[in-house]
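Peer 1: here is a sequence together with a model predicted from it:
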Amino acid sequence: MARPPGTLLLLLLRLLLRLAAAGRPCGPARLSRDTVLGRLGANITLTCQDEVPANATVLWRVEEQGAAGGWGRQLAEGNTLLLRRLRYEDSGHYSCSVGSHLLRSLRLLVAEPPETPQVFCYRRSHDKDVLCEWPQQEKPSPGTRAVLWVKRRFTAENATEQRCRYFSKARKFVCRVKVPPGTDDTRHLVVSTCVSNSAGGSAGKDKIITLSSVLKPDPPVNVTVEALEKAPQRLQVHWSYPPSWDPRFYWLRFQVRYRPEPAPTFVEVDQVTTTWLDIRDAWRGTRHVVQVRAKDEFGHGAWSEWSQEALGTPWTGLTCPIVPLHLLQVPMEDGTYGVTLLPRLFREDDTDGAGGSVMESNTHPVASPYAFLVTGASLLLGIALFVGIVVRYRQTWWTSEQETTKPEGEGQHMLVPLRLPLPTLSETPLLSHPAPSTPGVLHMTQADFSSSGQ
């Protein structure tokens, strides 16, 4: 039965991949004849010679690193040497001798076969190299070597070899793959890994990647949560682009999640293109946990890790109107007086629709100390204004009283004739003397009228 052309093509591709991998052996390093391999934590017995003279005393020594000359530190006597619970520090050169005659020298290597690598590749931004890494459950044995190969898929070109480093704090191997400028982000690459030491070698599965598919930004930084004044259900979240991403050429889109601390699950907001978000359904008076993560604006690659948690609590300020205390007092059933507090001083869920709450008179009123300061200052200012008005009007009244008690004719300006009046016809005047006039008003007598020539 003939196979379909697609199946033959697939078999041919697999054969090419196997041939490419065959040129990259991944096995233990070859050990010399005088090298003995010991497993970590196991016991091992070193033998000097098969036959030793009966009267000869065999002495074992170990060469210490940094020791200049000599036979090293003496261990024990006998044709065999037993070492228990091997450690990495037990690796070294051991020798046995009779007197000054060297019989044998051995090299002991304490190592564990390497773990099979589970490779994960990512790229922090469009202008960064590709990083491939994998974690280690245990610390690798000294002398462990990790290598990564990269080649284009469906080509017979030689693979590029990259050495990998082990980071003890992070407990992982990291390999850096150089990306030539102008490389197509959609071109498929084949990544192969191998970890080997003297105890064995282990190869990871080949991984097929593209530069766009491994794009994974770093999480956003500088995440802050701020409360908005007079908005008990709102929070405003701000954050910044990670330093490894340049927003001048490529943008990111973000996802924000938040939850009040008593709640076990998060509320997520997707498709955020700005570096801030206004939360409008926060719980009143409750602290919230907020995190942000990022992804390429076109959806390539994977989401970044969540940012560090940021905490924030909505605005919880209270506004207390200044009301005289005697207007709030109401009689109680037992004959005492209580105080009725306005509903504004309480949350909506604390009232039962009665229009207010009554509390006993020995309860401290809920009021800000600034309200008392403003009340006291207003009272002092009012008293000062009242005293000033009283003093001013008292001075005015005193001046008016003095003016009304002046002697008759004081302050009056009488008209003086320009010439002496003519002799009167009789001693009895035709008209009586004019009454004292008000200052500033002109009065004319009969004589004045006669002297004027009319």
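Peer 2: It's in. Numbers count the residues shown, from 1 in each chain.

Peer 1: from here on, contacts and neighbour counts on C-alpha atoms
Peer 2: OK.

Peer 1: now do the strands in the stretch 151-300 of the chain.
Peer 2: 160-167, 172-177, 189-197, 200-203, 207-209, 221-227, 235-240, 252-260, 267-272, 276-279, 288-296 (DSSP state E, counting those that start in this stretch).

Peer 1: which other residues reach the first one?
Peer 2: For strand 160-167, the external contacting residues (C-alpha atoms under 8 Å, 6 or more residues apart in numbering) are 145-151, 172-177.

Peer 1: now for those: which two are most distant?
Peer 2: 151 and 172 (23.2 Å; C-alpha to C-alpha).

Peer 1: which of the contacts of strand 160-167 sits closest to residue 282?
Peer 2: Ranking the contacts of strand 160-167 by separation from residue 282, with C-alpha to C-alpha as the measure, puts residue 172 on top at 40.3 Å.

Peer 1: can you give me every residue that contacts the closest one?
Peer 2: Counting by C-alpha under 8 Å, 6+ apart, residue 172 has contacts 133-136, 166.

Peer 1: go again using 6 Å as the cut-off
Peer 2: If a contact means C-alpha atoms under 6 Å, 6 or more residues apart in numbering, then residue 172 has 134-136, 166 as its contacts.

Peer 1: ok, now how distant is the nearest residue to residue 29 once chain neighbours are set aside from residue 86?
Peer 2: Spatial nearest neighbour of residue 29, chain neighbours left out: residue 198 (5.0 Å); criterion: C-alpha to C-alpha, 6 or more residues apart in numbering. Distance, residue 198 to residue 86, by C-alpha to C-alpha, to the nearest Å: 16 Å.

Peer 1: try residue 205
Peer 2: 32 Å.

Peer 1: higher neighbour count, the two?
Peer 2: Between residue 205 and residue 86, counting by other C-alpha atoms under 10 Å, residue 86 is the more crowded of the two (18 against 14).

Peer 1: want to compare, so here's the second one:
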Amino acid sequence: MFCCPEPLIFLLLAAAAAPRRPCGPLGLSQDTVLGRLGANLTLRCWDEGPGNVTVSWQAEERGRSQRLPTGNALPLHRLRHEDAGTYTCFVGSRRLRSLRLLVQEPPETPRVSCYRRSHDHDVLCEWPLRAKPSPGTRAMLWVKQRFTAENATEQRCRFFSKAQKFVCRVKVPRGADDTKPLLVSTCVSNGAGGAAGEDKIITLNGVCPTPPLNVTVTALEKAPQRLRVNWSYPSSWDHRFYWLRFQVRYRPEPARTFSEVDQVTTTWLDIHDAWRGLRHVVQVRAQEEFGHGAWSEWSREAVGTPWTDPRDLTSEMGFFSSQFPMEDGIYGLTLPPELFAEDGADGTGGPIMEASARSTASPYPFVVAGGSLLLGIALCIARGGGGQRARAPLGSSSPPLSDTPLLSPPCSPAPGGLHVTSLDYFFSGQ
């Protein structure tokens, strides 16, 4: 992956603008055999020879030798890179022939991007690869000033396996004119073929810095919608002579859209429209102060949350603690303080129950209950006239007159209401 989203300033040249250097396969010696990865190949000790002679083979690869099956022809199936090496055939102890086997694929066409970390650094040209190159692959780069007859400077490029890319360094002489364009050509080759990259024109005054370092996000006291972002110059940039300008982007989590602030010339920024109580993700990138070159990659993400008033947290906790679940699943019910008052002096429960009864109970059950009460009194008087039985107290433990209510409510009772539907209530002593 390139270090910059945009390469150093360059132009694609037309094919006729400058003669291309030849970029073909590397020359192979007479005793070198080329095999393609995954293909089948047969090595032969000699083309013509006595058929009654036993031929043995030995493979040497990276200082190790291995005995192979005998025969004038040695078949190799589904070649791998590990099969490359030197194969020698023998008759008895006499060596007859040695063959060098290369297992290679034609190289990928380089797509070069050039950049300069700062004005006092060399230019780096690089290109990524989809797959690891075959052993023995060579990458070259040529640089010369455009519109001049001077010879090009040739240099070898290195492959970095961890980054999976070739990198070439273009030396910039001291006092070189940054405005003069340079012509860059590349070629990658091995025994299986060669591939040339497109010629490019680069200028030395276009730079691509590395991302800013040490990005931090802190809250500002008593500012619930502000955040302070700080960062430092990249270590590859000497800010004593050249400056950078910066761009800051930020977003609250979990939003995916960033807000951006451009043309920042300091190494800090105050965000004034942060979201209260939400964590924010912040990144910073850099560019040469006059806009020569490309933006760096974005820095690593830094996070921070705006300041929150502790009183707000206390009030919020108090609000939620006053909410509790009810049996019907409703939250946030506020009970009137009268329900928590003590009973009245007369032991009747005070005006709370009376108000509840008056507001919810229908007068119809009282009429029925009163008539039933009068009927019961009349029966007691009639029985008491004989004088043969002692009167039982009204609150005795005798069984109730009825085990079922005389009247059933037309619907389920309202919560908290007083319902009188049976004479048991009056004769139970409760």
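Peer 2: Arrived safely. Source: prediction; values computed, not measured.

Peer 1: just to revisit the earlier point, give the equivalent position in structure 2 for the residue nearest to residue 29 of structure 1.
Peer 2: Residue 198 of structure 1 maps onto residue 191 in structure 2 when the alignment is built from TM-score structural alignment.

Peer 1: one more: residue 30 of structure 1?
Peer 2: So, by TM-score structural alignment, residue 30 of structure 1 is matched to residue 27.

Peer 1: ok, its match - how many residues close by?
Peer 2: Neighbour count for residue 27 of structure 2, taken as other C-alpha under 10 Å: 11.

Peer 1: let's verify it: helix, strand, or coil?
Peer 2: Here residue 27 of structure 2 takes the coil state, with states given by DSSP: H, G, I helix; E, B strand; the rest coil.

Peer 1: nearest residue to it in space, please, no chain neighbours.
Peer 2: Sequence neighbours aside, residue 191 is the residue nearest to residue 27 of structure 2 in space, at 6.7 Å (criterion: C-alpha to C-alpha, 6+ apart).

Peer 1: number of residues surrounding that neighbour?
Peer 2: 25.

Peer 1: correct me if wrong: residue 226 of structure 1 contacts residue 233.
Peer 2: No. Residue 226 of structure 1 lies out of contact with residue 233 (C-alpha atoms under 6 Å); the separation is 11.8 Å.

Peer 1: which of the two has more residues huddled nearby?
Peer 2: Counted by other C-alpha under 10 Å, residue 226 of structure 1 and residue 233 do not tie: residue 233 has more neighbours, with 19 against 16.

Peer 1: quick check: the aligned residue for the more buried one in structure 2?
Peer 2: Checking TM-score structural alignment: residue 233 of structure 1 goes with residue 225.

Peer 1: which residue is the nearest non-sequential neighbour of the residue nearest the centre of structure 2?
Peer 2: Nearest to the geometric centre of structure 2 sits residue 301, at 10.6 Å (C-alpha atoms, centre = their mean). Nearest residue to residue 301 of structure 2 in three dimensions, chain neighbours excluded: residue 283, at 5.3 Å (C-alpha to C-alpha, 6+ apart).

Peer 1: which residues touch the one you found?
Peer 2: Applying C-alpha under 6 Å, 6+ apart, the residues near residue 283 of structure 2 are 248-249, 299, 301.

Peer 1: try it again with 8 Å
Peer 2: 215, 248-250, 298-302.

Peer 1: so which of those residues comes closest to residue 276 of structure 2?
Peer 2: Closest approach to residue 276 of structure 2 among these (C-alpha to C-alpha): residue 250, at 14.2 Å.

Peer 1: isn't that closest one up against residue 279?
Peer 2: No. With contact defined as C-alpha atoms under 8 Å, residue 250 of structure 2 does not count as touching residue 279 (10.4 Å).

Peer 1: and these two? Which one has more around it.
Peer 2: More neighbours surround residue 250 than the other of residue 250 of structure 2 and residue 279, with 21 against 16 (other C-alpha under 10 Å).

Peer 1: the more buried one pairs with which position in structure 1?
Peer 2: In structure 1, the residue matched to residue 250 of structure 2 (TM-score structural alignment) is residue 258.

Peer 1: by contact count, what packs against the biggest helix by length in structure 2?
Peer 2: Ranked by number of residues, the top helix in structure 2 under DSSP state H is helix 363-384. With contacts defined as 3 or more C-alpha pairs under 8 Å, 6 or more residues apart in numbering; DSSP states H and E, helix 363-384 of structure 2 has no helix or strand neighbours.

Peer 1: that's all I had, so thanks and see you.
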